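[1] missing the sequence, but the structure's below:
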């Protein structure tokens, strides 16, 4: 039988009624002739509660025990989903990560998937099981300990199963009905996309779009897993949601597919850094070791052997960056006059594979921001995206202006 993977996020399984609603969607796919692998998250809010219990019990916790606790939320959901399906006369069985087994590295709380042997689940399908309900977000290390994959790990679990079982498709059920040209909460002109390429979705996810976890999109692109994002709370059909697929499958030809934003950014500037070979490595090496996620980087023109170096990072990593650079300075690895931090900025980006073959995208973007009197602090580009750092107070205005400038409300 063809295999379909269906993933339900925390809001989709937040209580028994919502689990029942999700189970009806699974039942419908079984009736269409699929064997189904269902990946479930913990009930909405449950993982945060479990994490808070761990922190309250042991602030300097053992990461192995942390994983043992926080993975339990998905186990509860998987069992309840299997029971609900059984009540609907659907042969279903729940699976924890170690029972599959979903094999991972030993990096507790941030484990990476290394393999998913098919034997156990395939055997149960052959014996008449129609639905395998798998606890997302978790696996087993080479040492035999439970591991977790990090926040958003259930999306990654779903894509990995779709790849391992050659699934026809991986459906991600969430609280939105697809991928939009931008956040509908910012502009009511936002339009749901019927399809979007893996590359565009990966850029949007990494630039602030919250619908799909970045690692899951990377995995889908690597293994050519067709993803469909759709709502748990609406009636669905074959054209519902947004399909994330290969560029060759796209029907739309918009130059820009979406506008993304990241609100919680900071701009940091090292003033009067010595300009010498290796200075960039001396600055960004300690930042990397401290776990600071550096994004945009700008180096000014050198004057009398000194320069200014500016970079952006998440606002909650400013103190970490400040400490790392202060330590490097005290060791004499780098010399600078002062470190300035601007925590009132945001990043706004336009993304589209059409940028490869169309000139003038940057000019149109910059004109739109100029017309709204929005000053650009930093610019970075790639083959299919342009990002700017601006004052946070203008973020929503910038998103609206760019959405209008590229006429994203119109289908091509």
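    Everything's here; your move. Note that the structure is predicted; figures quoted are calculated from it, not measured.
[2] Going by C-alpha atoms from here, please, whenever you check contacts or count neighbours.
    Fine.
[3] how about residue 16, what does it touch?
    By C-alpha atoms under 8 Å, 6 or more residues apart in numbering, the contact list for residue 16 reads residue 80.
[4] distance from the centroid: which residue in this protein tops it?
    Most distant residue from the mean C-alpha position of the chain: residue 304, 43.6 Å away (C-alpha atoms, centre = their mean).
[5] what's the strand or helix carrying residue 65 in contact with?
    If you go by DSSP states H and E, residue 65 is part of helix 63-70. With contacts defined as C-alpha under 8 Å, 6+ apart, helix 63-70 is touched by 47, 50-51, 54, 108-109, 145-148.
[6] Going through those, which ones are buried?
    Taking 16 or more other C-alpha atoms under 10 Å as the criterion, what is buried in those is 47, 50, 54, 108-109, 145-148.
[7] Now tabulate those in TSV and tack on secondary structure and distance to residue 177.
    Listed next are the buried ones among the contacts of helix 63-70 as TSV, based on DSSP: H, G, I helix; E, B strand; the rest coil; distance: C-alpha to C-alpha, whole Å:
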residue	secondary structure	distance to residue 177
47	helix	24
50	helix	29
54	helix	34
108	coil	33
109	coil	30
145	coil	37
146	strand	33
147	strand	31
148	strand	28
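[8] can you give me the strands for the stretch 1-150 of the chain?
    Ranges of strands in the stretch 1-150 of the chain, per DSSP state E, counting those that start in this stretch, are 3-8, 35-40, 92-95, 103-104, 113-115, 131-135, 138-140, 146-148.
[9] For residue 375, which non-adjacent residue is closest in space?
    Distance criterion C-alpha to C-alpha, 6 or more residues apart in numbering; nearest residue to residue 375, sequence neighbours excluded, is residue 390 at 6.3 Å.
[10] ok, structure two:
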């Protein structure tokens, strides 16, 4: 017998019929003798509906009241799923985040979990009940409802699995695992049987949308085996673990991630003096704009060019800030480009293989794709290229690093 924490996302519980399907799946696990804790999201579209209503009431609603409002979406789902389980003869009990006592800090709309009380859940599990918990939410030290930010149900699932010392946390979604890259871009993309937390964290941060970054961080920190599975199809999914695959056939690169939501800004003719980077990026940071890749050219005539990337949604605001910074620094010009993309190769095998970056650059050069910026870490290489070449680059790299499925057949 094993203890599984299963998380079902919004599309998995998007209709009454789909909730019935989840109940059937959970019943199967109970009949096999396993203890089950289920974490659910709001039904697909419900959170957006609630946010829309809030905007009709107030242009900038209070974060506290927004948390009270949007947390109700999960409360509907937990009750309906328990009803469906009870109708199948499976004893079940629902809990909101506050009832479980998922304790968070007091930052509304993006709270972080600090502690979880497991006594009530343990009691229910000992009585043979399925425990159904509302994802995405908790309570702060003053008893206020808090939410964990978009995608927070993944984090709830992993946190509960860690607190309960579950055998596995299973994330059910609309894909059947983690792929070497997006199958919509590369027909030969393959589902990976296993990937390390380290690789998955890089993939998630670089554009892969399968798992929330914080959930992967949490799982890695507490060594919670994490498995991504399809809600409506049987299959082994992808296991995310600390164990590296040491088979001879394991590729050097595990996957290719990409992100279209990039923009690049350059301040030309910046004085080459100590502290100039802080004077450029300080105002950007104070505007809550996250900076990704940074490049500073070699000084010429006591001046240099300073380039960095931001999310495309922040491009206009960042450019406006830099115009003021330019005047203060006496820089020559600010230029920007919001038609770029980032492509990254990821793999723990890079640690023990030389020439990986060179192979990446040669492949892109062979497709006549110019590299605008480069960033590296121990297990990844990222490049910024023109957005129009994104899919060509991903397909070329996927093939060059032998990630294509050998049995892929074009229809």
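    It's in. Model, not experiment: these values are computed from the prediction.
[11] just to revisit the earlier point, now the alignment partner in structure 2 of the residue nearest to residue 375 of structure 1: how far from residue 188 of structure 2?
    Taking TM-score structural alignment, residue 390 of structure 1 has residue 385 as its aligned residue in structure 2. As judged by C-alpha to C-alpha, to the nearest Å, residue 385 of structure 2 and residue 188 of structure 2 stand 23 Å apart.
[12] Tell me how many other residues surround the alignment partner in structure 2 of residue 169 of structure 1.
    Using TM-score structural alignment, the equivalent of residue 169 of structure 1 in structure 2 is residue 168. Using other C-alpha atoms under 10 Å, residue 168 of structure 2 has 19 neighbouring residues.
[13] Same question for residue 221 of structure 1.
    Other residues near residue 221 of structure 1 come to 21 when the count uses other C-alpha under 10 Å.
[14] what about it, is that helix, strand or coil?
    At residue 221 of structure 1 the chain is in helix, as set by DSSP: H, G, I helix; E, B strand; the rest coil.
[15] And residue 268 of structure 1, by the same measure?
    Recorded secondary structure, residue 268 of structure 1: strand (three-state DSSP).
[16] picking that back up, so for residue 162 of structure 1, which of the strands of the stretch 1-150 of structure 1 sits nearest?
    Residue 162 of structure 1 lies closest to strand 3-8 among the strands of the stretch 1-150 of structure 1, at 5.9 Å (C-alpha to C-alpha).
[17] what helices or strands is the closest one leaning on?
    Helices and strands touching strand 3-8 of structure 1, by 3 or more C-alpha pairs under 8 Å, 6 or more residues apart in numbering; DSSP states H and E, are strand 35-40, helix 153-164, strand 169-174.
[18] what's the mean gap between the second one and the aligned bit of structure 2?
    Think helix 153-164 of structure 1. Its matched residues in structure 2 lie on average 0.3 Å from helix 153-164 of structure 1 after superposition (mean C-alpha distance after the TM-score superposition for structure 1).
[19] Against residue 205 of structure 2, how distant is the match of residue 390 of structure 1?
    Distance, residue 385 of structure 2 to residue 205 of structure 2, by C-alpha to C-alpha: 18 Å.
[20] cool, and residue 144 of structure 2?
    Distance check for residue 144 of structure 2 against residue 205 of structure 2: by C-alpha to C-alpha, it reads 30 Å.
[21] swap in residue 7 of structure 2?
    Using C-alpha to C-alpha, residue 7 of structure 2 is found at 21 Å from residue 205 of structure 2.
[22] what do you get for residue 129 of structure 2?
    As judged by C-alpha to C-alpha, residue 129 of structure 2 and residue 205 of structure 2 stand 37 Å apart.
[23] re the thing from before, after the helix or strand containing the match of residue 390 of structure 1, heading C-terminal, what element do we hit next?
    Using DSSP H and E, residue 385 of structure 2 falls within strand 380-386. For strand 380-386 of structure 2, the following helix or strand on the C-terminal side (DSSP H and E) is helix 390-400.
[24] ok so, going back, if you count surrounding residues, which of residue 7 and residue 205 of structure 2 has more?
    residue 7 (29 against 17).
[25] Next up, the contacts around that one.
    Contacts of residue 7 of structure 2 by C-alpha under 8 Å, 6+ apart are 38-40, 153-154, 157, 169-172.
[26] Just give me the mean distance for the helix or strand residue 202 of structure 1 falls within relative to structure 2.
    Using DSSP H and E, residue 202 of structure 1 sits within helix 198-206. By mean C-alpha distance after the TM-score superposition for structure 1, the fitted helix 198-206 of structure 1 averages 0.4 Å away from its aligned residues in structure 2.
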